[in-house]
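Q: Just need the structure, nothing else, for what follows:
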Amino acid sequence: METLTLVRTVGLGLSLIGCVGTAHASSFSGQLNSQGYDVLTVMVPTDGVVDIEYTAGYDDPTFSLFDNSGVHLVTNDDVTGAISKITLNLTANTYSLLISYCCNSWLYILDSDAVFSVTDGFNKGSYWFSGTGTLKGMRADLDLGMPPFFAQRAPYTVTVTGAQLSRVPEPATLSLIGPGLLGVSLRFRRRD
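A: Predicted coordinates:
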């Protein structure tokens, strides 16, 4: 049995690493931002089937998966009423998973000429594959939109099998960490 490690980024860029043991699935809990979405890094250690399922939180989420260069791979369409889930055969690599309120995200995918399919070969439901959409483009689109009140800062839980999840730090957070740590180090040097 494979051992999975769950990496969760917290606070000042520190990581809490906890071994999940010999279980094949691990869960990650987070919170949507003020625009009603969150981005996680999906680390696939070996080629194989990866299953990502929304297991708790607000209603009507949508998953969008992007490759390591930010190109759109697949988005599940929740209009079928199915649980948000993506199961794909992925190569070992790093991917990005955007979790968002349903209609705001898949309407962007519609505008990017994505290829539609009623199945992905693993799950029932509707999916948008490939297309011209990008993670950067979808984030910009979501940042301009007005999310439903209940989706803002809503908590969620995602369960993953065959991969590891971690949060993608916000660019603004990273830019504040550097100067803050520099100030702390200079303060301690002056006391010497």
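Q: from here on, contacts and neighbour counts on C-alpha atoms
A: Fine.
Q: The closest residue to S27 other than its chain neighbours: neighbour count?
A: Excluding its sequence neighbours, the residue lying closest to S27 (C-alpha to C-alpha, 6 or more residues apart in numbering) is T159, at 4.2 Å. Neighbours of T159 under the rule other C-alpha atoms under 10 Å: 19.
Q: A strand includes T159, no?
A: Yes. Judged by DSSP: H, G, I helix; E, B strand; the rest coil, T159 forms part of a strand.
Q: and it, what does it touch?
A: Residues near T159 by C-alpha atoms under 8 Å, 6 or more residues apart in numbering: A25, S26, S27, F28, I52, E53, Y54, T55.
Q: secondary structure class for the fifth one?
A: Reducing the assignment at I52 to three states with three-state DSSP gives strand.
Q: List the residues that contact it.
A: K85, I86, T87, V158, T159, V160, T161.
Q: Out of those, which end up buried?
A: The neighbour count (16 or more other C-alpha atoms under 10 Å) marks K85, I86, T87, V158, T159, V160, T161 as buried among the contacts of I52.
Q: I'd like the structure of this one too, to check against the first:
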Amino acid sequence: MEYGYIAIEGNIGVGKTTLATLISKELGRTLILEQFEDNHFLPLFYKNRKKYAFHTELSFLIQRFEQLQKAKLSGDKIIADYYFMKTLIFARNNLSNLEFDLFLKLYHNLKASIPKPDLIIFLRRKKETLLDNIHSRGRDFETNISLKYLSEIENAYQHHIEKEKDELTIVSLDVENIDFVNFL
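A: Prediction:
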């Protein structure tokens, strides 16, 4: 089967961007990466989650929508280091119920006009390894990420994947012993 849109998913620090970059080069696909550096609320969020969660999640929602809408219009075969539902997972985990209700309305309206991945490759690693990877990449604003937060995100992913498993083609891979950075 020919996959026009492949999304790489998984917890923070699992290796999504590195694997997506490797696959896009190997297959000659257009690469779409989450532009975390363009989300000016993200560093503020890690200092004060409650205060900046809505701003951060809304910024990611708009950014991901714009990237995927542009890819849809181009007709390119793409590899992305996220699937749009990631936006929903993090929002559910980080927003108050009132904020999430508003966010959810906007999410569903936008989701209707972007492509679904033909294949999702879901990566898994131990939370301790994720934390090591996060610290190794050296993003100052991520230094306060805890094992508890990574567990919350992992549980949210598992719940959502279970809900969507019949609608999407999802391959789940344990990559604990694979070093994508030094793969080649």
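Q: TM-score for the pair, please.
A: In this superposition the chains share a TM-score of 0.26, using TM-score structural alignment, normalised by the length of the second structure; 85 aligned residues with a C-alpha RMSD of 5.7 Å.
Q: before we move on, back to that, can I get the buried ones among the contacts of I52 of the first structure in a markdown table with distance to D141 of the first structure?
A: What follows is those, written out as a markdown table (distance: C-alpha to C-alpha, whole Å):
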| residue | distance to D141 of the first structure |
| --- | --- |
| K85 | 23 |
| I86 | 22 |
| T87 | 25 |
| V158 | 23 |
| T159 | 26 |
| V160 | 27 |
| T161 | 29 |
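Q: ok, of the residues you listed, which one's closest to Y37 of the first structure?
A: V158 (13.4 Å; C-alpha to C-alpha).
Q: Isn't that closest one up against T55?
A: Yes. The pair formed by V158 of the first structure and T55 meets the contact definition of C-alpha atoms under 8 Å, at 5.5 Å.
Q: just the helices in the first structure please.
A: Along the first structure, counting by DSSP state H, helices occupy 102-111, 135-144, 171-191.
Q: Please identify the deepest-packed of those helices.
A: For the helices of the first structure, average neighbour numbers computed from mean count of other C-alpha atoms under 10 Å are highest in helix 102-111, which has a mean of 19.
Q: helices and strands around that helix, which ones?
A: strand 61-66, strand 72-77, helix 135-144 (3 or more C-alpha pairs under 8 Å, 6 or more residues apart in numbering; DSSP states H and E).
Q: Quick one: neighbours of the closest residue to Q31 of the first structure other than its chain neighbours, just the number.
A: Excluding the flanking residues, the one nearest Q31 of the first structure by C-alpha to C-alpha, 6+ apart is P155, at 4.2 Å. Per other C-alpha under 10 Å, the neighbour tally for P155 of the first structure reads 14.
Q: ok, P155 of the first structure to L65 of the first structure distance?
A: 20 Å (C-alpha to C-alpha, to the nearest Å).
Q: One more: C102 of the first structure?
A: Counting by C-alpha to C-alpha, the gap from C102 of the first structure to L65 of the first structure is 14 Å.
Q: cool, and F116 of the first structure?
A: Between F116 of the first structure and L65 of the first structure the distance is 15 Å, computed by C-alpha to C-alpha.
Q: if we can go back for a sec, from the contacts of I52 of the first structure, pick the one nearest R190 of the first structure.
A: V158 (45.9 Å).
Q: Grab the nearest non-local neighbour of the closest one.
A: Using C-alpha to C-alpha, 6+ apart, the closest residue to V158 of the first structure is Y54 (4.6 Å).
Q: Can you get me a residue count around N93 of the second structure?
A: Neighbours around N93 of the second structure, by other C-alpha under 10 Å: 16.
Q: Next, the contact list for it, please.
A: E152, I153, A156.
Q: In the second structure, where's the longest helix?
A: Longest helix in the second structure, counting by DSSP H: helix 49-74.
Q: what comes up buried for it?
A: Neighbour-count burial for helix 49-74 of the second structure [16+ other C-alpha under 10 Å]: 52-61, 63-65, 67-69, 71-72.
Q: what's the next secondary structure element after it?
A: strand 78-80 (DSSP states H and E).
Q: For that following strand, name the packing helices and strands.
A: Using 3+ C-alpha pairs under 8 Å, 6+ apart: strand 78-80 of the second structure touches strand 5-10, helix 16-27, strand 30-32.
Q: Cool, thanks, signing off.
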